[in-house]
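> Fold the following and give me the result.
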Amino acid sequence: MLKDAEILSRLIDSLGAETAKKAFYRLQWVPEAWQALRNPEFLESAEEDAHEHAFHPGVLADLALAQEGLLAINPADPSLQAEIERVLRAIGSGTEPATRTLLDVGLLARHLLRLENSEDSLRSWAEAPGAGYLRWASPLACAWHHLQHPRHLFQILIRCGSPEAAYLALRSLELFVSEADRDGFLESMTIEERLFAFALGEIPGTPPDLMVLRQEGQQPSAYDARADLALREALASAQKGEFAAARKGLTLGWEIRNRQGALISDALAEMAHRQGDSLLELEARRQSLEAHATPARRVALAACLFSAGRPEDALEIVRPMDDPAGLILGGLIHLRLGDRASAASSLRCGYQAMIQGNIPLPTWLPRLADGL
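Model (predicted):
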């Protein structure tokens, strides 16, 4: 079996450094494909047709199918369908092996391509409770190369309401769609869907270490990869008695998970606000602040309380703040409560802070502060 460095060297020889870099980045998300390349014979077969897309996960999955005589046959051929059903039954019964082969991933990719021909089937797959998006990350990466309507699948994943599904869609957009074509995927989305998608897009999603995945027989999570890796490293450190390193890893994993939850709550609050659901917005703002407190989230919750007719509660949140937004909101709250002196003081402080920070001033701010 070839070592990782040997595979990477062969990729560079076949594709050139820049193209090999892109191919390697894609392959990090499909550990089954990388594992297949560790087989010298499989790598040699892949090198025989070296071109820009030669090491695309979908092309490698096709090669795995071809070596078993399953690529050239009709998609409706009973033998191919029997193999696909075999893998699907293993998933449904919970007997799927810990480490999948690239052949199994290729078969699941063919299943996705078959679902693409049926709107109802595709939507049912995406919206099924506990759909197991982590399990389908590699098959989707392999199927993307052959999808006839990738924009449609992208929209279904975004709209089904699952953070994991949305992140999977965004990851596919990043990996397999050129920057020039990405706007076409986003243009038909509603404002709420874009907010949700872009908030998730800010979640750190560094691919997990391939060696760790192979040793543990796990699939990568595009959604919480950094947290997973930090927790694994913490466990390994604890087993070695390196408790300081273990604590550091656990703290990092905890912080990443909290930030992920906060971003999702932010997106939910924005959608609730646009839909006029003040109760849901308030709860989402509160959860976001609890998960990962920042001045912006504190102001957002206070503004939500203020709009809901609870100025006293809003004031309790912004009272200790000294950033411009908090000071200005505090001034408006004092004004609502009839405390003109405190309102003027808070607004003037916010005005000065904005000037010092080169923050664009709303035209009403100086006039309001002076008028009080």
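> When you work out contacts or count neighbours from here on, use the C-alpha atoms and nothing else.
Will do.
> how many other residues sit next to the spatially closest residue to Val105 that is not a sequence neighbour?
Leaving aside its chain neighbours, Val105 sits nearest to Pro139 (5.2 Å; criterion: Cα to Cα, 6 or more residues apart in numbering). Per other Cα atoms under 10 Å, the neighbour tally for Pro139 reads 26.
> wait, Pro139 sits on Leu108?
Yes. Pro139 is in contact with Leu108 according to Cα atoms under 8 Å; the separation is 5.6 Å.
> and the lengthiest helix in the chain, what does it pack onto?
When the chain is parsed with DSSP state H, its longest helix is helix 243-274. Packing partners of helix 243-274 (3 or more Cα pairs under 8 Å, 6 or more residues apart in numbering; DSSP states H and E): helix 191-201, helix 225-239, helix 278-291.
> Next, the structure of the following sequence, for comparison with the previous one:
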Amino acid sequence: MKDINKDIGTKTLLVFNCHEPWVYQLGVLGYDLDIIVGLKGRHKPVWDEQMRPVPTNSRFVHLEDALSAKKPYYCIITHNISDLLDVKYRDEPRLLVIHSTMEGRLLEEGQQVEPEEMKSQLRQYLDLVGGHAVAVSSMKGNSWGFTEDIVPFGAESNDYYPYQGDKSCGLRICNFIESRRRILLWDFHEKAFGGLSVKLVGHNPGMAGVSASNNWEELKRMLQSHRFFIHTADPQLEDGYNMATVEAMSAGMPILGNNHPGSPIRHGISGFLSDDPAELRQYAELLLKDRDLAIQMGREARKTAGQELSLEKFKAGFLKSIETARFKSRMKKIL
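The predicted structure follows:
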């Protein structure tokens, strides 16, 4: 971790901490990172090392310290309109990262807002400050009306242990399920996998026997040992994969889920997909009995992750996003 007393470098990103696994990726960019912690609405006021270790070349700052920093940041990485408003008096380029569909966010937060009005206000504000938006998927970019820049998150296969699948048990990694039941098709999940040997991991207050891993190393051991990984999601509200799915694929796990146009899984090759919970349950039972099949399918999932969802692709794409934000900021000042 970077020395808290060290001066801000010539290329330092100011990053609002949204989700540790996503922010952790920024460590590959080659910039110093000032990560804002102590934000309202977070489940922890500090960096959650149960999810990820501290990124390289980073330090933690509080919002008030970041706002009063004398040296300029290379770019400010934000995740919502609140973040953008928090830095309204800073002069640096702003990059908004879109992590959710607008419909999913409104549903999860229980907001009664006209979607078109919300999209219009966000675009107007970005135009006003010369900001740029990048989405983590085409679906999420389309949802908000920002389709010019899409940079999916990625994973590095070499970060994970060789897959073994020796535990005849499925795995799902998911946080705050109760507020996201519809988004995650949780009723479907329960019908398909209820009563089977499936381990649920994540921050889920109120769900008995469910907890987050102690650290990333423990999580990687789970990915190495469990037989298959589960991801279900409403195709109208959420992508056909999330960061945990990409991790599981990179670790060599086969994936089970519902049919989804955005799923990176090829049915019968790198996993199984079905909209019939009874059929998906049969596939789960098959993999629980057949470790060799799980290894074979997981190998294909790992290959797909390396080709389509690599950390190198994320790095190249996000570096371009930062430069686009800087260009738009310069043009705004000229005009």
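> Report the TM-score for the pair.
With the length set by TM-score structural alignment, normalised by the length of the second structure, the two chains reach a TM-score of 0.22; 135 aligned residues with a Cα RMSD of 7.2 Å.
> Now the longest helix of the first structure: buried residues?
245-253, 256-273 (16 or more other Cα atoms under 10 Å).
> looking at the helices and strands packed on helix 243-274 of the first structure, which is closest to Leu115 of the first structure?
Of all these, helix 191-201 sits nearest to Leu115 of the first structure, with 23.5 Å by Cα to Cα.
> Tell me what angle the longest helix of the first structure forms with helix 191-201.
Angle, helix 243-274 of the first structure to helix 191-201, by axes from the mean of the first three to the mean of the last three Cα atoms, to 10 degrees: 170 degrees.
> tilt between helix 243-274 of the first structure and helix 225-239?
Going by the same axes, to 10 degrees, helix 243-274 of the first structure makes 160 degrees with helix 225-239.
> Next, the angle from helix 243-274 of the first structure to helix 278-291.
Using the same axes, to 10 degrees: helix 243-274 of the first structure against helix 278-291 is 160 degrees.
> which residues in the first structure form strands?
Applying DSSP state E to the first structure gives no strands.
> before we move on, what about the stretch 51-200 of the second structure?
Secondary structure of the stretch 51-200 of the second structure (DSSP state E, counting those that start in this stretch): strands at 58-61, 75-78, 94-98, 132-135, 167-173, 198-201.
> okay, the angle between the host helix or strand of Leu280 of the second structure and strand 167-173?
Leu280 of the second structure is part of helix 277-289, with elements assigned from DSSP states H and E. Helix 277-289 of the second structure and strand 167-173 are oriented at 130 degrees to each other (the same axes, to 10 degrees).
> quick one: buried residues of helix 277-289 of the second structure?
277, 280-281, 283-285, 287-288.
> Dump those residues to CSV, plus distance to Met102 of the second structure.
Shown next, in CSV, are the buried residues of helix 277-289 of the second structure (distance: Cα to Cα, whole Å):
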residue, distance to Met102 of the second structure
Pro277, 27
Leu280, 29
Arg281, 31
Tyr283, 33
Ala284, 32
Glu285, 36
Leu287, 36
Leu288, 37
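> Tell me the one among these nearest to Gly257 of the second structure.
Leu280 (7.5 Å).
> Verify the stated contact: that closest one with His189.
No. Between Leu280 of the second structure and His189 there is no contact, the gap being 9.5 Å when judged by Cα under 8 Å.
> Tell me how far stretch 250-262 of the first structure lies from the chain's centre.
14 Å (Cα atoms, centre = their mean, to the nearest Å).
> Determine the angle, from 0 to 180 degrees, between the longest helix anywhere in the second structure and strand 94-98.
Longest helix in the second structure, counting residues (DSSP H): helix 311-334. Helix 311-334 of the second structure and strand 94-98 are oriented at 130 degrees to each other (the same axes, to 10 degrees).
> Which strands or helices does helix 311-334 of the second structure pack on?
Taking 3+ Cα pairs under 8 Å, 6+ apart as the contact cut, helix 311-334 of the second structure packs with strand 75-78, strand 94-98, strand 132-135.
> and these, which is most packed in?
strand 132-135 (a mean of 26; mean count of other Cα atoms under 10 Å).
> That one - contacts with which helices or strands?
strand 94-98, helix 311-334.
> one more time with 6 Å
Other helices and strands packing on strand 132-135 of the second structure, by 3 or more Cα pairs under 6 Å, 6 or more residues apart in numbering; DSSP states H and E, are strand 94-98.
> Can you name the element that comes right after the helix holding Leu280 of the second structure?
Criterion used, DSSP H and E; the element after helix 277-289 of the second structure is helix 291-308.
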